[in-house]
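[1] All I have is the shape, not the residue letters:
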């Protein structure tokens, strides 16, 4: 077992990226999932702000035009395997930021996360439920652990 797989088997680092929207999903993830009630850290799931140490990228919000390039740079900086979770209805389909005809206006919103980078798990909700976030991250851990 290599050092990378040894470390990943003992602790998972998630990076949270906000790409537009209302911040409701970010608040749920940070204030609920990492709070004492759900306490993801007891299961060795830690939040990081460094893409080079991230195992899982959790993206919230529709991808705005201004956030597309930063999201791509963060995605490229994450080591292989690149695992991505799209959290919330905005990240999945544009949410309330779609126009009245149901499509996303290209001049402001680039689209849902899967239009920009590959997505491994999708977590619906507005805002997401903390238990669904934990389930979504846990659902892709086998891909992470078998990659090394």
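    Ah, there it is. It should be emphasised that the depicted structure is a prediction, and the values quoted were computed from it without experimental measurement. Numbering: from 1, shown residues only.
[2] When you work out contacts or count neighbours from here on, use the C-alpha atoms and nothing else.
    Fine.
[3] At the geometric centre of this protein, which residue sits there?
    For the chain, residue 58 is the residue whose C-alpha lies nearest the centre (CA atoms, centre = their mean; 1.1 Å).
[4] and the comparison structure, right after this:
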């Protein structure tokens, strides 16, 4: 879910599926609906306009569910300072289980975090 990003994290997330990184070899795939997702990946600082969308997307996911904050904005919150338009980091709105730092994070870092998240899901089941 892009909660207010510059799209750099989203581009790098897309790169995880290319032939170089090949995320699918680990049995991990991106899905379009939160109802079919085990984990929600959040990019960008959470804006006031998208705060409710983030909450609703999280609530639409089945249990057990995980949240990954991707990038400095989603995991840290305020690289742009404090304004009326910004809520903050993803953890200010939904519980975050794993964070991937970087601006933007490398695809390899995201894959490592996704594999760790898969292990976390196994423990919760």
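    That came in fine, so what should we check first? Source: prediction; values computed, not measured.
[5] Drop the TM-score for these two in here.
    In this superposition the chains share a TM-score of 0.94, using TM-score structural alignment, normalised by the length of structure 2; 125 aligned residues with a CA RMSD of 1.1 Å.
[6] Quick check, the residue nearest to the centre of structure 1 in contact with residue 16.
    Yes: using CA atoms under 8 Å, residue 58 of structure 1 is in contact with residue 16, at 4.8 Å.
[7] What does residue 109 of structure 1 correspond to in structure 2?
    With TM-score structural alignment as the criterion, residue 109 of structure 1 lines up with residue 86 in structure 2.
[8] Is residue 80 of structure 1 in a helix, a strand, or coil?
    coil (DSSP: H, G, I helix; E, B strand; the rest coil).
[9] Contact partners for the equivalent of it over in structure 2?
    Correspondence of residue 80 of structure 1 to structure 2, assessed by TM-score structural alignment: residue 63. Counting by CA atoms under 8 Å, 6 or more residues apart in numbering, residue 63 of structure 2 touches residue 38.
[10] Spatially nearest residue to the residue in structure 2 sticking out farthest from the centre (excluding sequence neighbours)?
    For structure 2, the largest distance from the centre (CA atoms, centre = their mean) belongs to residue 84, which lies 23.1 Å off. Once flanking residues are discounted, residue 84 of structure 2 sits nearest to residue 48: 7.9 Å by CA to CA, 6 or more residues apart in numbering.
[11] Many thanks, we can stop here.
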